[in-house]
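Asker: Below is the structure, and that's it, no one-letter string:
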């Protein structure tokens, strides 16, 4: 009986902690990159691959998982930050070609997006 109580309390604590996770939402413009960057090293040392779900951010820590939603059509993709950029005023994220394709922005090139990610310490 006591073991069941401890398990119940531990389960309740876990649910409370996970349900209290703070998410940050940010809006701005997204672009994408491929071409001459394919095969080059990203800022965190990985080799850039256009067919991976990755992205560049000026401020988010490497490894941060970000949900990117194209506000023009509602399509979303989850990416991992592994590079720095974009270095164009007004843009908040640079997506890999595959991520851009998933949210149907290849023809537009630049689209309004919402980013959603967990707050880091």
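Answerer: Yep, it's here. In this text, all values refer to a predicted model and were calculated from it rather than measured experimentally. Residues are numbered from 1 along each chain as shown.
Asker: rest of the way, CA atoms for contacts and neighbours
Answerer: OK.
Asker: Check which helices and strands the longest strand belonging to the chain sits against.
Answerer: In the chain, with assignment by DSSP state E, the single longest strand is strand 23-33. The contact analysis (3 or more Cα pairs under 8 Å, 6 or more residues apart in numbering; DSSP states H and E) places strand 23-33 against strand 91-96, helix 97-102, strand 111-118.
Asker: this is the other structure I want to compare:
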């Protein structure tokens, strides 16, 4: 391995470890938007589209990218916060229909998940 390649790989690994150390994680239940919300305005002003990878969170700023991992099957997806909710303390995040389908919670109602995000 050339010295340049070694340094590049080492720098990428170091940067990834630093980035991961900034991440905040929380565990709880996730649910998803019902089809009746399709086309309605979200709190951010965007229209809800079930085919987009979006989510609602009570406090995270709009535009925050959140990694959601279904703890029952290990599937992970990134979603963008563009709405407020869920409005019950039982859930920590509402995801769009397509995100719920990918995570394997669509049709089940909810699932235990871990969310992670960069707070900066």
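Answerer: Structure received. None of these values were measured; they are calculated from a predicted model.
Asker: overall similarity of the pair, as a TM-score.
Answerer: For this chain pair, the superposition-based TM-score is 0.83 by TM-score structural alignment, normalised by the length of the second structure; 109 aligned residues with a Cα RMSD of 1.8 Å.
Asker: re earlier: of all the residues in the longest strand of the first structure, which ones are buried?
Answerer: The neighbour-count check on strand 23-33 of the first structure (16 or more other Cα atoms under 10 Å) flags 27, 29-33 as buried.
Asker: what does stretch 110-119 of the second structure give?
Answerer: Across stretch 110-119 of the second structure, burial judged by 16+ other Cα under 10 Å covers 110-117.
Asker: got a list of contacts for it?
Answerer: The contact list for stretch 110-119 of the second structure, computed with Cα atoms under 8 Å, 6 or more residues apart in numbering, reads 22-32, 64-72, 105.
Asker: Compile the helices and strands packed on strand 23-33 of the first structure into JSON lines and extend it with columns for distance to residue 2 of the first structure.
Answerer: Shown next, in JSON lines, are these (distance: least, Cα to Cα, whole Å):
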{"stretch": "strand 91-96", "distance to residue 2 of the first structure": "51"}
{"stretch": "helix 97-102", "distance to residue 2 of the first structure": "50"}
{"stretch": "strand 111-118", "distance to residue 2 of the first structure": "35"}
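Asker: I'd like to know which of these lies nearest to residue 12 of the first structure.
Answerer: Set against residue 12 of the first structure and scored by Cα to Cα, those come closest in strand 111-118, at 21.2 Å.
Asker: and that closest one with strand 23-33, angle?
Answerer: 140 degrees (axes from the mean of the first three to the mean of the last three Cα atoms, to 10 degrees).
Asker: Give me the nearest residue to residue 105 of the first structure, chain neighbours excluded.
Answerer: Setting aside the residues directly before and after it, residue 105 of the first structure is nearest to residue 111 in space (Cα to Cα, 6 or more residues apart in numbering), at 6.7 Å.
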